[in-house]
Structures are given as structure tokens and as C-alpha cells.
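Student: return a 3D structure for these sequence lines:
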Amino acid sequence: MTAKRVLVIDDEAVILEVIQGCLEELGGMGVLTAASGVEGLQVAQTALPDGILLDVSMPGMDGLEVLRQLQANAVTRSIPVVLLTARVQPEDRAKFAQAGVAGVILKPFDPIALADQVAAVFEWTL
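Tutor: The predicted model follows:
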């Protein structure tokens, strides 16, 4: 089976590094990274990853706007998206549920469990 490729979009370089290491080393996934929403949209359209992990809180274009643009683009609309967020209020959860995402992973996350958590949300077998 070919390794799944995940695009991680997060404005925090340390978070990108941690997620990349966890998914590659513990999950055997290929990882692409983007440090902004604009960059993430470009990478998603050209690389066509199997799934996207998207930070909600980013400067400039936030994760929900990135999600809207991914869903509006015929090339990227079928790529499943999982939101990464520290927002856990009921109104935030309701907004995320209505946004059409594959799931939500809360920050801070457990690095050891992250690959399994990502695979479970995307319904992939590692």
C-alpha cells in the first residue's frame, strides 16, 4: 500500500515540525507542510494530498477561510480536512461540525498518539 500523504497547514514552525515527525516516524505517512493559509491552498492544489490537517487560528487567512476556499475549488474540494484547534467551546464545535470537516483534533495533542488519531479520523489503515 502506498503511504498516505498529509498536508499540514499551521503558522507555528515548531508545531509543523512536531506533527511532521510524528506522522512520518510513527505513522509512516508522507508529510507536506505549509506555514500559511495562502501557501496551504497552493500546495493542496498542486500536490493533491490524501488529507489535510488545518490549524484554525492563523494570522491573515484563518483556517475556516482556507477550508471555504478548499471546498469552493473543484480540484481540492474532495480532499478531507481535519481541523487542529484549541477551541473547545460548544459554539465552536457546532461551527466546525457545520463546516463539513472530517474531524477535529484538539491542541495540545499527544504526539505519541497523533498518527493513530489522524489515521482514525481519516479512516485510514496504518
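Student: drop to CA atoms for contacts and neighbour counts, all remaining ones
Tutor: Will do.
Student: element containing Ile112, please.
Tutor: helix 111-122 (DSSP states H and E).
Student: in contact with the residue nearest to Val66 when sequence neighbours are not counted: list those residues for me.
Tutor: Nearest residue to Val66, sequence neighbours excluded (CA to CA, 6 or more residues apart in numbering): Gly37, at 5.7 Å. By CA atoms under 8 Å, 6 or more residues apart in numbering, the contact set of Gly37 is 9-10, 58, 60-63, 66.
Student: now the second one, please; I'll put the structures next to each other:
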Amino acid sequence: MTQLKVLQVEDDLDIQEIARLSLETIGGFDVLQCSSGAQALEKAQDFAPDVLLLDVMMPEMSGDVVLGHLRNLDGLEKTPAIFMTARAQKPEVEELKSLGAIDVILKPFDPMELPGQILAALDRA
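Tutor: From the prediction side, this is the model:
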């Protein structure tokens, strides 16, 4: 089986580090992290991710806007997207799923569970 490629867009460097360690060490995933939507739009096509892991609340460009832009890039139109957010109310989760997300992972997340949550979401998609 090929290594799962995850593009994570997250502006919080502490969360980036925890997620990277979790995804690479526990999940064995190939991870590209971007600190902004603009950086993600610049690097996403060359990386060709299998899944997008997007923070919702970021300066300049929120995760839902980033997803909209990524969907316009060749090869990323149907890449599964998972949002990460601290705003866990049911209406927010439903809205994110209506934008095409296959799942919403709540912050704070459990680093030991994160790779499994991503794989489970991909299996359900």
C-alpha cells in the first residue's frame, strides 16, 4: 500500500507540530504542512495529496474558503477534505459537511487517535 499523503493547512505552529508527529510517527503518513491558505494553494498541486486536513479559523483565508480555491485546481476537485475546528456545535459541523467535508475533527484532538480518525473518515467517504 502506498503512503497516504496528507496536506494539512493550520496556522497554529504548536498544533502543526503535534499533528505532524502524530500523522508521520503513528500513521506513517507523508505530511505537507502549510501555515496559510495561500501557501497551500501554491504547493497543493505539486504535492498531490490524498486527503486535505484544513483548520477552519485562520487569518486571511478560512478553511472553507481554502477548500473552495483548492477545488478549482486540477487534480484536487474531488480530494477528500476533513476540517479541524474547536467550534463543535452541531450547526457548524453540519455546515462544514455541507461544503463537501467528509468529516470534522474537533480540537483539541487526541494525537494517538488522529491517524485513525482520518482513515475511518476515508473509509466512510
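Student: quick check: TM-score for this pair?
Tutor: TM-score for the superposed chains, counting by TM-score structural alignment, normalised by the length of structure 2: 0.93, backed by 124 aligned residues with a CA RMSD of 1.4 Å.
Student: quick one on the thing from earlier: report the buried members of the contacts of Gly37 of structure 1.
Tutor: Neighbour counting by 16 or more other CA atoms under 10 Å classes 9-10, 58, 62-63, 66 among the contacts of Gly37 of structure 1 as buried.
Student: could you measure from the residue of structure 2 positioned farthest from its centre over to Ala120 of structure 2?
Tutor: For structure 2, the largest distance from the centre (CA atoms, centre = their mean) belongs to Met1, which lies 21.1 Å off. Here the criterion is CA to CA, to the nearest Å. By it, Met1 of structure 2 lies 16 Å from Ala120 of structure 2.
Student: which part of structure 2 matches stretch 29-47 of structure 1?
Tutor: Residues 29-47 of structure 2 are where stretch 29-47 of structure 1 lands when matched by TM-score structural alignment.
Student: gap between the matching stretch and the chain center?
Tutor: 10 Å (CA atoms, centre = their mean, to the nearest Å).
Student: also stretch 61-79 of structure 2?
Tutor: Using CA atoms, centre = their mean, the offset of stretch 61-79 of structure 2 from its chain centre is 11 Å.
Student: in structure 1, what stretch matches it?
Tutor: Counting by TM-score structural alignment, stretch 61-79 of structure 2 falls onto residues 61-79 of structure 1.
Student: and the residue nearest in space to the middle of structure 2, what element?
Tutor: The centroid of structure 2 falls nearest to Leu53 when counting by CA atoms, centre = their mean (0.4 Å). Assigned by DSSP H and E, Leu53 of structure 2 belongs to strand 51-55.
Student: ok, then the element right after that strand?
Tutor: Next element after strand 51-55 of structure 2 (DSSP H and E): helix 63-70.
Student: who touches that following helix?
Tutor: By CA under 8 Å, 6+ apart, the surrounding residues in contact with helix 63-70 of structure 2 are 9, 37, 40-41, 44, 54-57, 76-77, 81, 83, 96, 99.
Student: kindly recompute the last result at 7 Å.
Tutor: With CA atoms under 7 Å, 6 or more residues apart in numbering as the test, helix 63-70 of structure 2 has contacts from 37, 41, 54-57, 76.
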